[in-house]
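Colleague: Just a sequence and a predicted model for now, questions to come.
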Amino acid sequence: MAKGTVVHAAEVKTLYVDETYSSKMLIDHTNSLTKNIQINMGIVAPGAKHADHNHKPEYDEVYLIQRGQAMVRLDGVEHNLEAGDVVFIPGGSMHAIANRSATEDLIIFTAWSRLPEPGANSVYDQRLKEWGKSFKTIDED
């Protein structure tokens, strides 16, 4: 029988991408038996806006707004979101996110429908380059 995985976000090392965004890899193939899912917790700084970008067509993505107020632009259409709202981003779609609050972090969970290959996700690639792996706990330093 396959074993499940429990991850405590407070015990996961944060990757600081830049002054506007940081992330914690919560679930992927390095810390669970999954072969198809990647779940990340992203922290978007107050007032931060990220540029439109897209992924290859085979990489669907889901955003779940955990805390804060977001604006997500999906194929040119802007949507204001609150905690609990969910966005499905089909692979190949142009999308961007912004934190609408000037004072509070925006916390989002992102889920990918498959594990990224090199070049498919710049944050995932940065994690591999800096750490040599995608998942790391705070006790590993």
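Modeller: Good, I have the coordinates. Remember, predicted model here, so these are calculated numbers, not experimental data. Numbers count the residues shown, from 1 in each chain.
Colleague: C-alpha only now, for contacts and for neighbours.
Modeller: Noted.
Colleague: which stretches of this protein form helices?
Modeller: Using DSSP state H, the helices of the chain run over 122-131.
Colleague: Could you report the separation of the residue lying closest to Q126 once chain neighbours are set aside from V123?
Modeller: Leaving out its chain neighbours, the residue that sits closest to Q126 by CA to CA, 6 or more residues apart in numbering is V17, at 7.9 Å. Distance from V17 to V123, counting by CA to CA, to the nearest Å: 7 Å.
Colleague: The structure to be compared is supplied as follows:
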Amino acid sequence: MAAAPVVKSLAQITPHYIGDNRTVRLAVLSGPADGSSTTVVLEIWEPGGSQPDNSHEESTETFVVLKGTARAHSDQHVADLGPGDVIVLPATSVHHIVNSSATERLYTITVMENDGGFADLILTGPEAALDEDDAAVLNTVLVGA
């Protein structure tokens, strides 16, 4: 018998912080707990927010910018990103992304090929919340409402 699909509503999505960084919220949309070796994450950067440098030994990481602007750093490379842009960061690259706006949030969908514990890292971090602005972006971008 085939496994049933996993369906989640916005109300079931809980973002988390990683460590002490309170400028980026991450919400696992799918991952190992759902039977997938690939993790899909909604990431929300506060204005000026950034990730610390990080690297994934066996995982390619893809970011799709939904709303906002960013500057992506990957090893010696730098790229400016806006809505609709996609950046693929190769495995082993040392990278981080900065919300380049001082006033607007940055929203991305992030796909981590070969999870490597990424979902667990997120899910064990302190819980955060989605607010009305986040819901409005998701409803507009994801369902066209």
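Modeller: That came in fine, so what should we check first? Note that the coordinates shown come from a computational prediction; the quantities given were computed from them, not determined experimentally.
Colleague: Between V17 and V123 of structure 1, which has more neighbouring residues?
Modeller: V123 (18 against 13; other CA atoms under 10 Å).
Colleague: quick one: the more buried one from H79 of structure 1, how far?
Modeller: For V123 of structure 1 relative to H79 of structure 1 (CA to CA), the value is 24 Å.
Colleague: Then V44 of structure 1?
Modeller: With CA to CA as the criterion, V44 of structure 1 and H79 of structure 1 are 17 Å apart.
Colleague: and these two? which has more neighbours close in?
Modeller: Using other CA under 10 Å as the criterion, V44 of structure 1 and H79 rank with V44 on top: 25 against 12.
Colleague: need the contact list for the residue nearest to G68 of structure 2 when sequence neighbours are not counted.
Modeller: Leaving out its chain neighbours, the residue that sits closest to G68 of structure 2 by CA to CA, 6+ apart is L106, at 4.3 Å. Shown in contact with L106 of structure 2 (CA atoms under 8 Å, 6 or more residues apart in numbering): 43-47, 65-70, 99.
Colleague: Now tell me what touches stretch 16-36 of structure 1 from outside.
Modeller: In contact with stretch 16-36 of structure 1 (CA under 8 Å, 6+ apart) are residues 2-5, 7, 9, 12-15, 37-46, 48-49, 113-115, 123, 126, 133-136.
Colleague: Now, those residues that are in strands?
Modeller: 15, 38-44 (DSSP state E).
Colleague: Let's have these in TSV, adding distance to I89 of structure 1.
Modeller: Putting these into TSV (distance: CA to CA, whole Å) gives the following:
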residue	distance to I89 of structure 1
L15	23
Q38	15
I39	14
N40	15
M41	16
G42	16
I43	18
V44	18
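Colleague: and the two most separated of these?
Modeller: Largest separation among those by CA to CA: Q38 and V44, giving 18.7 Å.
Colleague: for A72 of structure 2, what are its contacts?
Modeller: 78-81, 95-98 are the contacts of A72 of structure 2 under CA under 8 Å, 6+ apart.
Colleague: Give me the buried entries from these.
Modeller: 81, 95-98 (16 or more other CA atoms under 10 Å).
Colleague: In strands, which of those appear?
Modeller: Those of the buried ones among the contacts of A72 of structure 2 lying in strands (DSSP E): 81, 95-98.
Colleague: tell me the two of those that are most distant?
Modeller: Among these, L81 and H95 lie farthest apart (CA to CA), at 14.3 Å.
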